[in-house]
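In: got a sequence here, can you model it:
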Amino acid sequence: MTANWPDTHPKIAHGKVGILLVNLGTPDGTDYKSMRRYLKEFLSDQRVIDYPKWKWWPILNGIILQTRPQKSGAAYDKIWNHDRNEGPLLTITRSQSEKLAERLVGHELGREVVVDYAMRYGNPSMKSRIEALAEQGCERLLVLPLYPQYAAATTATVNDVVFDVLQDMRWQPALRTLPPYYDDPAYIDALATSLQKQIASLDFEPEIILASYHGIPQRYFDNGDPYYCHCMKTSRLVREKLGWSADYMKTTFQSLFGPEEWIKPYTDATVTELANSGVKRMAIVNPGFSADCLETLEEIDGENREIFMEHGGEQFAHIRCLNDSGEGMDMLEALTLNELKGWI
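Out: Below you'll find the model as predicted:
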């Protein structure tokens, strides 16, 4: 292409492939203003809260954004990476992108590949990183929404932003997005291996394991969102891989918000019920989260640990997410190389 450009044409980077890892997001800090800014962006997304604006915005701006930033800030402060002054989700996602870039160097790809990361809400923004990849000459873009199970409030909203950014670009890159990988063998193998290793490292044997996923309103599922089915299949495939029964590893849903009924069973209610029934040793894993964050470190390892102990439990373990572990990076490498076929 460059051979046909006139000598006066400006030098333009081109010919590269960009890979963008995207996770949910994190506030810039735990103070009121940072938390309010983050929560406003998150809770204003109609993929997340689909009420009509006339109904939702007075509640959001008049009530929630006046009180929730303080509470959320206190929760974030418990799990904050104070050394880097950032949320753990940002720390881990950055590490995942760096390690993926290192791994791809070991492959003869045929094209230069640039790996970057972004957050759907907060910073670094998707817009800024997509534009940066384009400026580096990435004519092809692979976006990896780091959500194994598809939900409109996660995978779809990431793709929405990608499309919105591209429609304002004069020179758009060709685009691919990672499909949900809830039943991909690389994902199931990584989960099973990580779970088995971490259980074996405990100083006790759990009587039961909960696979806790982020919930969605029951209405979203009734309207066609496949998320619940994806979660149930992930749990089944992991159980089958490890030879476990459905009684030993149960599936539950956490992080309820608002007055609506959400998909069940609820994690906190199940933890309470199991402890009251005499279960003394429990572990909880979060297969739907690609990196540890507020919902795993504070809600599960904090709140649900306390619930279990207060109702008679004696030993509790939170199983870490895949994060940037060897198993997690093996999975990301395999998924990425599969989606790059024909481009490299």
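
In: rest of the way, CA atoms for contacts and neighbours
Out: Will do.

In: now do the strands in this protein.
Out: Shown for the chain, the strands assigned by DSSP state E span residues 16-26, 113-122, 138-145, 174-177, 208-214, 249-254, 281-285, 315-319.

In: next up, for comparison:
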Amino acid sequence: MSPLPPNHPPLKPRRVGVLLANLGTPDGYDYWNMRRYLSEFLSDRRVIDYPRWKWQPLLQTVILAKRPFTSGANYKSIWNHDKGESPLMTITKAQTAALAAELPEVMVDFCMRYGNPSTESKVRAMVEAGCDRILFVPLYPQYAGATTATANDAFFAAVTKMFRAPAVRTLPEYFEHPAYVASLAESVQEAWDKLESKPEVLLASYHGMPKRYLMQGDPYHCQCQKTTRLLREALGWDKGMIQTTFQSVFGPEEWLKPYTVEHVAELARQGKRHIAVIAPAFSADCIETLEEIQGEIQEAFLHAGGETFTYIPCLNDRPSHMSALGQIIREQLKGWV
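Out: The predicted structure follows:
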């Protein structure tokens, strides 16, 4: 006999949700899909904090008139044509499936901060499925206002629209978690063991940000430096064998230095003929790693006299990464599961 009174709306079984969040991806590489995606991304005040009255006319009339064509060509060069989606989407789906297997007692899904599937649509789907507790997991090992914080902004905004708002938690940065560092070191050692010409330097190339953000208190730069140190210590390498650089500079102001594209050319001019690059700020390979690192940055090194350039892929859905994330998530689920 039902304990509910007559005419009471049905109740779903209570569940715990784990919602993964990645940066985002356009739905296609044509002009209009690229324009919609770039407009959403570059309109985020966490990403570009210039006054709207000054920035939006420039963005909508000048930048978005041209940039969708160049960005679309870059996406086309790496697109997963078999599945009709970007590599980031393919990898994020694989990560979600792997973590669902790691965490069978909870509902695991993913969203994108920009583009589809939107954060709001996935929060709504979890609530409708009975999730009254949701752990939100931005897939960024290091914290930055332009990544972790804006993902959280979208999550909290979505929660406020729910009639029955769930209890929520957000995953903090995890760059120094031993399981993550161990997986990162494993990926480097595995790649190193396969190389005939051993690199003379490993560059840890992180996505850049304006230097001004560091001066305003964003901890990202310090966390990147510490990630590099922890990776070097886990590998047992000497100081100087791994160097920290920053990529993806945008706009006229000074960003965190050294810039990867300039530094690789300088290494070649110094006589370094063999280098490797890893991107520890990205949990999944994307346009910045598959096109920028293996395109512009690699070309800069070879053009300056370098001979072999090795890119070590992101951790993606490798088993040790999924196990590490599963462990990190379980720690945050204590008391709920």
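
In: hang on, the earlier thing: turn the strands of structure 1 into CSV, columns for distance to residue 266 of structure 1.
Out: Listed next are the strands of structure 1 as CSV, based on distance: least, Cα to Cα, whole Å:
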stretch, distance to residue 266 of structure 1
strand 16-26, 22
strand 113-122, 26
strand 138-145, 25
strand 174-177, 31
strand 208-214, 9
strand 249-254, 5
strand 281-285, 13
strand 315-319, 17
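
In: structure 2: which residue goes with residue 317 of structure 1?
Out: With TM-score structural alignment as the criterion, residue 317 of structure 1 lines up with residue 310 in structure 2.

In: I'd assumed residue 42 was in contact with residue 48 of structure 2.
Out: Yes: if you go by Cα atoms under 8 Å, residue 48 of structure 2 and residue 42 touch, sitting 6.3 Å apart.

In: which one of the two is surrounded by more residues?
Out: Taking neighbours as other Cα atoms under 10 Å, residue 48 of structure 2 and residue 42 compare with residue 42 leading, 19 against 16.

In: please name the nearest non-neighbouring residue to the match of residue 317 of structure 1.
Out: residue 276 (4.4 Å; Cα to Cα, 6 or more residues apart in numbering).

In: also residue 151 of structure 1?
Out: That would be residue 227: by Cα to Cα, 6+ apart, it lies 5.2 Å from residue 151 of structure 1.

In: can you pull out the helices in the stretch 101-250 of structure 1?
Out: 126-135, 157-166, 185-201, 218-222, 227-242 (DSSP state H, counting those that start in this stretch).

In: to residue 337 of structure 1, which of these lies closest?
Out: helix 185-201 (11.7 Å; Cα to Cα).

In: residue range for the closest one in structure 2?
Out: Using TM-score structural alignment, helix 185-201 of structure 1 pairs with 178-194 in structure 2.

In: with structure 1 superposed, average distance for that stretch?
Out: Once fitted to structure 1, stretch 178-194 of structure 2 is off its aligned match by 1.0 Å on average (mean Cα distance after the TM-score superposition for structure 1).

In: now that stretch: how far from the chain's centre is it?
Out: Centre-to-centre, stretch 178-194 of structure 2 and its host chain are 18 Å apart (Cα atoms, centre = their mean, to the nearest Å).

In: try stretch 114-131 of structure 2
Out: For stretch 114-131 of structure 2, the distance to the chain centre is 19 Å (Cα atoms, centre = their mean).

In: what do you get for stretch 55-65 of structure 1?
Out: Using Cα atoms, centre = their mean, the offset of stretch 55-65 of structure 1 from its chain centre is 26 Å.

In: what's it in contact with?
Out: 36, 39-40, 43-44 (Cα atoms under 8 Å, 6 or more residues apart in numbering).

In: sorry, back to before: format the strands of structure 1 as a markdown table; extra columns: mean neighbour count and distance to residue 167 of structure 1.
Out: What follows is the strands of structure 1, written out as a markdown table (neighbours: other Cα atoms under 10 Å; distance: least, Cα to Cα, whole Å):
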| stretch | mean neighbour count | distance to residue 167 of structure 1 |
| --- | --- | --- |
| strand 16-26 | 24 | 17 |
| strand 113-122 | 22 | 17 |
| strand 138-145 | 23 | 14 |
| strand 174-177 | 14 | 12 |
| strand 208-214 | 22 | 31 |
| strand 249-254 | 22 | 36 |
| strand 281-285 | 23 | 39 |
| strand 315-319 | 21 | 41 |
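
In: for the match of residue 317 of structure 1, what are its contacts?
Out: Per Cα under 8 Å, 6+ apart, neighbours of residue 310 of structure 2: 199, 275-277.

In: the same query, at a cut-off of 7 Å, please.
Out: 275-277 (Cα atoms under 7 Å, 6 or more residues apart in numbering).
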